[in-house]
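Student: Got a predicted structure here, sequence first:
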Amino acid sequence: MKNKLSRTIVKLIVISAFFIVVWLLYSNCSKDKIVKHPNILFVISDDQSYPHASAYECKFVNTPAFDRVASEGILFDNCFAASPSCSPSRAAILTGKNIWQLEEAGSHISYFPRKFTSFTEVLEKNGYLVGYTGKPWAPGNWRDSGWDKNPVGTAYSDLKNTPPTSGISDIDYTANFVDFLSNRTESQPFFFWCGMFEPHRGYEKGSGLKAGKKLEDAEVPTFLLDDDITRMDLLDYALEIEWFDSHLGKIINFLEKTGELDNTVIVVTSDNGMPFPRAKIQLYEFGIHVPLAIRWGDQIKPKRNVSDFIGFNDFAPTFLEIAGISDSLNNASGKSFLDVLLSEKSGRIDQTRTFALSGKERHNYSRANNLGYPIRGIRTDTFLYLRNFEPDRWPAGDPDLFLDGELNKLSGITILNKKEVNTKANKLFHLMVDKRPSEELYNIVDDPGCIHNLSDNPDFSTQLKQLRIKLEGELTWQSDPRVVGNGNVFDSYPTFKPIQLFDKNGKSLFPGFAAYGEYNESVLYDK
């Protein structure tokens, strides 16, 4: 009897162990189904706002390739650039850190310190073939920072084509991608950064109309003057997005023909928002909210819309986890969203992904001493809260400089030409250039153009306080100098954009700034 009982107990233990093993295998199946060392194709446009892709039901932009990626994968509704400025945003993508953690690389056209690790070099050390075409981390100086090549990888941009307009780059992005793959050894995984220059300015004026687009189809944001000139400018912008999309489509077709498509993670996004006033270079909605679609064969369930907030510092840890590489990014503040990709759900998947952070320091020279306009922001489902750290500075540049500084890079737009003629244009013009309070709050649901600042509205005092505390807490644990001390250090960093503005007597309009490429340590002692 005793032996029979013992045998029964042993049998039960064996059966239980079997079911435990089966349960463990089943519970981990989503991770186990990951293809080992998949290819990663990162396709990034230059200056494209959400929702300017037809997958987002935008009427004046047609993006069938982006739409295919979204339909056969995931369309994200809440992806936010680390900065409304290209080189800081790209540095955040590469390092998994926010711009206030990146020293010189957190400013436009400065250094990329060698102390920071790029996920691309980690992939390369682990056997990936790594390269790029078009625009990598740029503009800025990586050579004198100790890098032997651009932090993105090896360049493949020699092959050219004839662009349809004068504003479009002559780089043949597709041909250069094919050339890159010809250097791959058998079964070697690859990471390729396809950095197209479109739809960055400048545009060939009227090119959208010449291509058959119609003025009445343009969707004019509330922060721009709605007239024919603005609409024409938006159509030119849309045409360049479509050029970007055409190369994306050709690259996808090539991967499909070579049998590599389903083993390739395709990520399509933009570095920051559209190159228009109150969008690019500013932390308003159209400056930081960007498109994002991701496809990965049968590894992820298709036709999903996801509302989780994705920040640019989340890409690096995600790519490394996809590649099966342990985190080696020196305390990245970003977090992998592989779990979001592998989920079969739509909507909000990770309940902690309810906000995104963004920031800005100096973009172009626009102020005496070459000072920047530091901003930090937090975006939630409903609100955008901004903290302006230097509200006494002119946000678009000093009045005698801004037309030659930041604002002149953004328009063609009638706001600049009609400010003395049209009352609405005058109001919009002042929204762009006038000084701002230290805090701004916008209801993005009701006011995506960020026209009505609610920071002084007592009905929103609770939301203002909550977002202020949340933003300050995030910046504190990430050791942002603007919050924990010595924030002036950002204004001391060099710029590698030639300063060529002089008054009629030949005197520099930037008193106090050292020179091209030199540190301006005098600003460290201003306060």
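Tutor: The structure has been received and is ready for your questions. Residues are numbered from 1 along each chain as shown.
Student: Could you use CA atoms for every contact and neighbour count after this?
Tutor: Noted.
Student: which stretch of helix or strand covers residue 37?
Tutor: Counting by DSSP states H and E, no helix or strand carries residue 37.
Student: is it true that it touches residue 322?
Tutor: Yes. Residue 37 is in contact with residue 322 according to C-alpha atoms under 8 Å; the separation is 7.4 Å.
Student: I'd guess residue 268 is in a helix, am I close?
Tutor: No. Using DSSP: H, G, I helix; E, B strand; the rest coil, the assignment for residue 268 is strand, not a helix.
Student: residue contacts, the residue lying closest to it once chain neighbours are set aside?
Tutor: Nearest residue to residue 268 in three dimensions, chain neighbours excluded: residue 43, at 4.8 Å (C-alpha to C-alpha, 6 or more residues apart in numbering). Applying C-alpha atoms under 8 Å, 6 or more residues apart in numbering to residue 43 gives the contacts 193-196, 248, 266-269.
Student: Out of these, grab the one that's most surrounded.
Tutor: Most neighbours among those, by other C-alpha atoms under 10 Å: residue 196, with 28 neighbours.
Student: still on that earlier bit, which pair in the contacts of residue 43 has the greatest spatial separation?
Tutor: Among these, the pair separated by the greatest distance (C-alpha to C-alpha) is 196 and 266, at 15.0 Å.
Student: Pasting the second one now:
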Amino acid sequence: MANYRVFLCSLGLAATLFSCKNEEKKKETEENKRPNIVFMMSDDHAYQAISAYNDKLINTPNIDRLAKEGMLFNNASVTNSICAPSRAVILTGKHSHMNGKIDNLSKFDTTNVTFPQLLQDAGYQTAMFGKLHFGNNPKGFDEFKILPGQGSYYNPKFMTKDGDTVIDGYVTDIITDLTLNWLEKKRDPEKPFLLMYLHKAPHRAWLPAERHYKEFTKKEFPLPETLFDDYTRIHLKANSPEFTSQKKNLEQPKNRKSTAAKTAEMNILTHMILTNDNKLTDSVVKKLGIKEPYLGDPTSRMNEEQKAAWDKVYSPINKEFAENYHEMDDRDLMKWKYQRYMQDYLGTIAAVDENVGRVLDYLDDNNLSDNTIVVYTSDQGFYLGEHGWFDKRFMYEESFKTPLLIRWPNKIKAGITEEEMVQNLDFAQTFLDVAGVEAPDEMQGKSLVPLLKGEQKAWDRDAVYYHYYEYPAEHAVKRHYGIATKEYKIIHFYYDIDEWELYDRKNDPQELHNIFYDPDYSEVREEMVQKLKEVRKKYKDSEKLDKQFIKVYEDK
């Protein structure tokens, strides 16, 4: 009997040891399992409109979750602040001059190798839902449903491998429905996945969902400090000793305003359209004798029920404006247009935040979060009235800086803020790195993995490069290139002008003082000019390429 008890005890001990070894092996397998990748990107989502960055405009609790549970980047930027080129940079890991997609007009060279192709080849299941902006058959995806071009907010059309389809409803909700349906019904649980979840919102013309425009049209928002900026950037007095001495070393600026800033066509007062952007009806605008371009009715895709709900809220806005318009001066009109802009723009973001929450909840509820890296970003920054502007394109801060929040449980320490300089150029190599896939030599970014793991000493980048090409074109932002360090930013505007701007990012965050001609900053100027030359060479950009791209543009 005693021997039998010993036998049972031995058997129990063996079973326990076997179970422990299995658990250890299972844990080791889970830890070494290639992570899933969820890439969330909105279109024109300003970092100022995410409460993790700025809580003065809107509360975004679901996007903020990624900051609380992961890492928020304070120095993330883009290489070319315009939609399609930004997406090409993200997919290829190469600057615009290297991948060929310099503007929204040029075709994307499909011989470029993209990171989704490489992940698919490495065994990842891949899917894309939402707005790509260019192309109708993106390479490297097992499944996609993408909007044609800009897409529509209401009852949008989607392109698929099987042809076009129209889906009734609100675009932000629909993109999320498609995404969740794929996760629930089409995902292969035996494979890691890459999921690109790409929103149209908050792109112009900013049509919120009914549940949000009812709320946001009642809100009033604080005015930006620089809403009435006159674009004066050189503040040395013409007869001052400082100005006289700087003339000996540099050609005197033709004027004290920034030519590029003052000639850009994105001012809320003069360039924002009352019908398309501010949602006045064409009949009201004509009745008031206002002459402006007419881009069509932004609500034209709404069905009768949707349009009736819209009119119930926006008709009183039209009526009130018509009653008060002739009493408004330019400042009054600027303020009115700004409030209308913010109400609709931020209303579209409310839907984005809600739907990001739906995806995060699904990952949590289905035990996918622990082995999934989630990225939230925008294709570029955006002006929310700063300097009187809407839109993007400039290397100035609100356009250049982009939101970036990343969650990766067990890899990223929760609640961390990162100050190192990163760009959308880095996404391709980051995703390949986390998947254990070797990046092609021609990719020009850097994997963010060392930063995500808290290894800042391994990060050796001290400047990021920017180049904007789409001129002459919509919004009339002149061609320019430049670099930014944590302390300074230098910009060279070229093509039809030859002007330089230099800003002290620490002491002049609003970029109101061009110190390029300031003798007190002569050493900084020389250092930044030299560093710009070195960075241009590093990324294989040059005056020769500038001229080639200008010729291609002019020949169109």
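Tutor: Sure thing, it's come through. Treat the numbers as computed from the prediction; the structure is a model and nothing was measured.
Student: Quick one: the contacts of residue 43 of structure 1 as a markdown table, columns for distance to residue 384 of structure 1 too.
Tutor: Formatted as a markdown table, the contacts of residue 43 of structure 1 follow (distance: C-alpha to C-alpha, whole Å):
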| residue | distance to residue 384 of structure 1 |
| --- | --- |
| 193 | 30 |
| 194 | 30 |
| 195 | 28 |
| 196 | 29 |
| 248 | 32 |
| 266 | 29 |
| 267 | 26 |
| 268 | 24 |
| 269 | 21 |
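Student: Residue 262 of structure 1 maps to what in structure 2?
Tutor: Correspondence of residue 262 of structure 1 to structure 2, assessed by TM-score structural alignment: residue 370.
Student: can you check residue 180 of structure 1 too?
Tutor: In structure 2, residue 180 of structure 1 lands on residue 182 (TM-score structural alignment).
Student: re the thing from before, what's the separation between the closest residue to the match of residue 262 of structure 1 other than its chain neighbours and residue 31 of structure 2?
Tutor: Nearest non-adjacent residue to residue 370 of structure 2, counting by C-alpha to C-alpha, 6+ apart: residue 409, 5.3 Å away. As judged by C-alpha to C-alpha, to the nearest Å, residue 409 of structure 2 and residue 31 of structure 2 stand 11 Å apart.
Student: Settle it for me: which of these two has more neighbours?
Tutor: Applying other C-alpha under 10 Å to residue 409 of structure 2 and residue 31 shows that residue 409 carries more neighbours, namely 16 against 13.
Student: you'd agree the more buried one is up against residue 70?
Tutor: Yes. Taking contacts as C-alpha under 8 Å, residue 409 of structure 2 lies within contact range of residue 70: 7.4 Å.
Student: follow-up on the earlier one: SS state for the residue nearest to residue 370 of structure 2?
Tutor: With three-state DSSP as the basis, residue 409 of structure 2 sits in coil.
Student: now it: how far from residue 419 of structure 2?
Tutor: Residue 409 of structure 2 sits 20 Å away from residue 419 of structure 2, going by C-alpha to C-alpha.
Student: Likewise for residue 444 of structure 2?
Tutor: 21 Å.
Student: So for these two, which sits in the more crowded spot?
Tutor: Neighbour count, other C-alpha under 10 Å: between residue 444 of structure 2 and residue 419, residue 444 has more, with 20 against 14.
Student: Doesn't that one belong to a helix?
Tutor: No. Residue 444 of structure 2: not assigned to a helix; according to three-state DSSP it is coil.
Student: That one matches what in structure 1?
Tutor: Checking TM-score structural alignment: residue 444 of structure 2 goes with residue 333.
Student: for its match, what are its contacts?
Tutor: Here residue 333 of structure 1 is in contact with 96-98, 313-314, 478 (C-alpha under 8 Å, 6+ apart).
Student: out of these, who's nearest residue 353 of structure 1?
Tutor: The nearest one, if we look at the contacts of residue 333 of structure 1 relative to residue 353 of structure 1 and count by C-alpha to C-alpha, is residue 314, at 11.0 Å.
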